[in-house]
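[1] This is a predicted model, with the sequence first.
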Amino acid sequence: MTGDRASEATPRPVQRDLNPGDAWVETPTGERYWGRFGAAGVLAFDERRGVLLQHRAEWSHHGGTWGIPGGALHAGESPLDGALREAAEEAGVPRASVRPRCFWLVDRDVWSYTTVVVDVEDPFEPVPGDAESLELRWVAIEDVDDLVLHPAFAQAWPSLRRSLSRRPHLLVDAANVVGSVPDGWWRDRQGAVERLVRRLAALDRAGVAAPALGLEGASWHPRIEVVVEGVARGAAGSGEVALITALGSGDDAIEARARALTAAGATPVVVTSDRALRERATAAGAAVHGATWLLDLLADVDR
């Protein structure tokens, strides 16, 4: 759920380790929200089965409604870590089986709730880990509105649903981006590409602010692919960033990949300052940003 507002009934305690974050936060106007350090939850999306929803136990807040696994954050815990921990505790969601897609934030000044939308990369069956669930179920996107939803989740669902149709992919023209900074890259093009890949891996972990991608939400984790050519073909990649080795022209490889992603329903974002390639990428259905756009994002992560 996104925003757990207090009701008159007090939730029944569950058998967990005591967490100082398990407490109510009260706003100046008297509203109360669960989670002294904020709260977070996971909306897991499986392209074949839909989204994972939790049928809340009758004794719980808004019992009997459907929402997502989540709960109070621990002190110093990031929303991502807290959301994945709660999803593992309540629904048996394996952290290694999912990849963050985007984050949505509800901010009440004194309290916040973060919904982490994740893609299921290794299918799993949910398993109730405590007494908070009547049922855990994969629900087709088109069937979600047929359920009695937790009020906060119902309010957030239209935006969350739109995010499930957005799959941004960064296609990075390595030669153009590396060549835009006069740091001696010409002496070691392979090494320069590898430095870029390491910085892109850090960007993958940090995420990209939604406005930078023209998307809704707080931040996104686009999949990142780097196209290399020429003497840089031997560059080493990383687990987070995919390297595409162009057998011929790098521009041809980027255009072909952009067309393939567009046809698959993804949203390619080509990063290059080359005018001719920008025109080809646009014609292939991609959004286009220049090298400076990406370098500014990387600089923010470096700080």
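    Perfect, thanks for sending it.

[2] going forward, measure contacts between C-alpha atoms and count neighbours the same way
    Will do.

[3] Who are the contact partners of residue 245?
    227-229, 233 (C-alpha atoms under 8 Å, 6 or more residues apart in numbering).

[4] Just the ones in helices from those residues, please.
    Per DSSP state H, helices hold no members of these.

[5] Narrow those to those in strands?
    Among the contacts of residue 245, the ones falling in strands (DSSP state E) are 227-228.

[6] what two of the contacts of residue 245 have the greatest distance between them?
    227 and 233 (9.0 Å; C-alpha to C-alpha).

[7] what do these two both touch?
    245-246.

[8] So between these two, which is more surrounded?
    More crowded of residue 227 and residue 233, by other C-alpha atoms under 10 Å: residue 227, with 22 against 17.

[9] In contact with the closest residue to the more buried one other than its chain neighbours: list those residues for me.
    Leaving aside its sequence neighbours, residue 227 sits nearest to residue 244 (C-alpha to C-alpha, 6 or more residues apart in numbering; 4.7 Å). Counting by C-alpha under 8 Å, 6+ apart, residue 244 touches 225-228.

[10] Kindly give a single PyMOL line that selects the buried subset of these.
    Buried residues among the contacts of residue 244 (16 or more other C-alpha atoms under 10 Å), as a PyMOL selection:
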select buried, resi 225+226+227+228
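
[11] for comparison:
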Amino acid sequence: MTDPTPPLRYPPRDLGDAWVVAPSGERYWGRFGAAGLLTVDDRRGVLLQHRASWSHHGDTWGVPGGALHQHEPAVQAALREASEEAGVPIDAVRPWLTDVADREVWSYTTVVAQVVTPFEATISDPESLDLAWVPVDEVTRLPLHPGFAASWGRLRGLLAVRPVIVVDAANVVGSVPDGWWRDRPGAASRLLTRLATLATTGVPAGALELPGHTWFTDWAVVLEGQARAAADVPGLQVVRADAGGDDRIVHEAELLRAGGRPVTAVTSDRGLTERLERLGATVRPAGWLLDQFS
């Protein structure tokens, strides 16, 4: 039986580097919880770490991860730990989903991230014996860390889910009487800025009727009329309708649904809602989106 206590090579580096003991006696690493990064490359598979024998559940395979620092967001912690343990460049991946295993006294957040710039993983601290890109179908052939094994079936089912939110910008802007009619491009720009922030903080899974905890979805924002003069904003797909905005929204949703992607459309227009629902899109009113901003 391996000793789960790391070698005494340092005093705790951070307040979070400590055990949490449940009433049942089970021990969990990370006073403020823990997080790990499940990195997905469509060509190579998922990046897994062979854990050092001295670590908790050593000699098993799982995702790079570790204890959260005090007040550290889980996504930031997962990216930091993956960088420290596996040399994952933070700007080479894009998170799109978090999944939380809640043990009441402690929680573990798995951050699923897509590779956007290929890189080679490197063993960069003593916690890794090996690193490997493992095809999705071969993951269960490895001796897995118990926590990762318990969540893998659920996580695997989410790897192909890539939700998109399509926004009827004119309808959302028009739902707030803030003088938008005096400067339609300016009003559209304000909406785009708020959406870009939401794209980085994510949307609760429950709000999208999807499993998991938080989704960092793709966004397609359709502008029409004078609002088309609003500038592009990084992190969003800005679609400028040459003719009717409703037709372009339906067209975008139809293309996405044909590609198998779950679509949530945002509009309070009744006729447009009926057209989108016939395509299989989920439709939310403008007020739903405004609630996400709060």
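    Arrived safely. Model, not experiment: these values are computed from the prediction.

[12] In the second structure, point out the residues matching the helix or strand encompassing the residue nearest to residue 227 of the first structure.
    Secondary structure assigned from DSSP states H and E places residue 244 of the first structure in strand 241-245. With TM-score structural alignment applied, strand 241-245 of the first structure matches the range 236-240 in the second structure.

[13] Distance from the chain centre to the matching stretch, please.
    Computed by C-alpha atoms, centre = their mean, to the nearest Å, the chain-centroid distance of stretch 236-240 of the second structure equals 20 Å.

[14] Find the nearest non-adjacent residue to the equivalent of residue 185 of the second structure over in the first structure, please.
    Applying TM-score structural alignment, one finds that residue 185 of the second structure aligns to residue 190 in the first structure. Using C-alpha to C-alpha, 6+ apart and skipping residues adjacent in sequence, the residue nearest residue 190 of the first structure is residue 232, 4.3 Å away.

[15] do the same with residue 126 of the second structure
    Nearest to residue 126 of the second structure is residue 52, by C-alpha to C-alpha, 6+ apart, at 7.1 Å.

[16] Trace the one you found over to the first structure, please.
    By TM-score structural alignment, residue 52 of the second structure lines up with residue 57.

[17] coming back round to it: tell me the one of the contacts of residue 245 of the first structure nearest residue 268 of the first structure?
    Closest approach between the contacts of residue 245 of the first structure and residue 268 of the first structure, by C-alpha to C-alpha: residue 227, at 13.2 Å.

[18] you'd agree that closest one is up against residue 243?
    Yes: look at residue 227 of the first structure against residue 243 with C-alpha atoms under 8 Å: they come within range, at 6.0 Å.

[19] secondary structure class for residue 81 of the first structure?
    Classification of residue 81 of the first structure using DSSP: H, G, I helix; E, B strand; the rest coil returns helix.

[20] Alignment lookup: it to the second structure.
    So, by TM-score structural alignment, residue 81 of the first structure is matched to residue 76.

[21] Please apply the same query to residue 31 of the first structure.
    Under TM-score structural alignment, residue 31 of the first structure pairs with residue 26 in the second structure.

[22] Quick one: neighbours of that match, just the number.
    Using other C-alpha under 10 Å, the number of residues around residue 26 of the second structure comes to 9.

[23] all strands in the stretch 1-150 of the first structure, in order from the N-terminus.
    24-26, 32-34, 39-46, 50-56, 66-67, 70-72, 98-107, 112-120, 133-139 (DSSP state E, counting those that start in this stretch).

[24] want to try a markdown table for those strands, with distance to residue 10 of the first structure as columns?
    Shown next, in a markdown table, are the strands of the stretch 1-150 of the first structure (distance: least, C-alpha to C-alpha, whole Å):
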| stretch | distance to residue 10 of the first structure |
| --- | --- |
| strand 24-26 | 11 |
| strand 32-34 | 11 |
| strand 39-46 | 17 |
| strand 50-56 | 15 |
| strand 66-67 | 19 |
| strand 70-72 | 15 |
| strand 98-107 | 23 |
| strand 112-120 | 20 |
| strand 133-139 | 17 |
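
[25] what about these, which gets the closest to residue 148 of the first structure?
    Of those, nearest to residue 148 of the first structure by C-alpha to C-alpha is strand 66-67, at 6.1 Å.

[26] Please work out which residues of the second structure line up with the closest one.
    Mapped onto the second structure using TM-score structural alignment, strand 66-67 of the first structure covers residues 61-62.

[27] how far is that stretch from where the chain is centred?
    On C-alpha atoms, centre = their mean, the centre of stretch 61-62 of the second structure falls 20 Å from that of its chain.

[28] Other residues contacting that stretch?
    48-51, 142-145, 148.

[29] so which of the residues you listed comes closest to residue 111 of the second structure?
    Looking across the contacts of stretch 61-62 of the second structure and measuring by C-alpha to C-alpha, the closest to residue 111 of the second structure is residue 148, at 12.2 Å.

[30] Determine which residue in the first structure is aligned with that closest one, please.
    Checking TM-score structural alignment: residue 148 of the second structure goes with residue 153.

[31] and the angle for the helix or strand harbouring its match with strand 50-56?
    Element membership of residue 153 of the first structure, judged by DSSP H and E, is helix 151-163. Here the directions of helix 151-163 of the first structure and strand 50-56 differ by 180 degrees (axes from the mean of the first three to the mean of the last three C-alpha atoms, to 10 degrees).

[32] Next secondary structure after helix 151-163 of the first structure?
    Heading C-terminal from helix 151-163 of the first structure (DSSP H and E), you reach strand 168-173.
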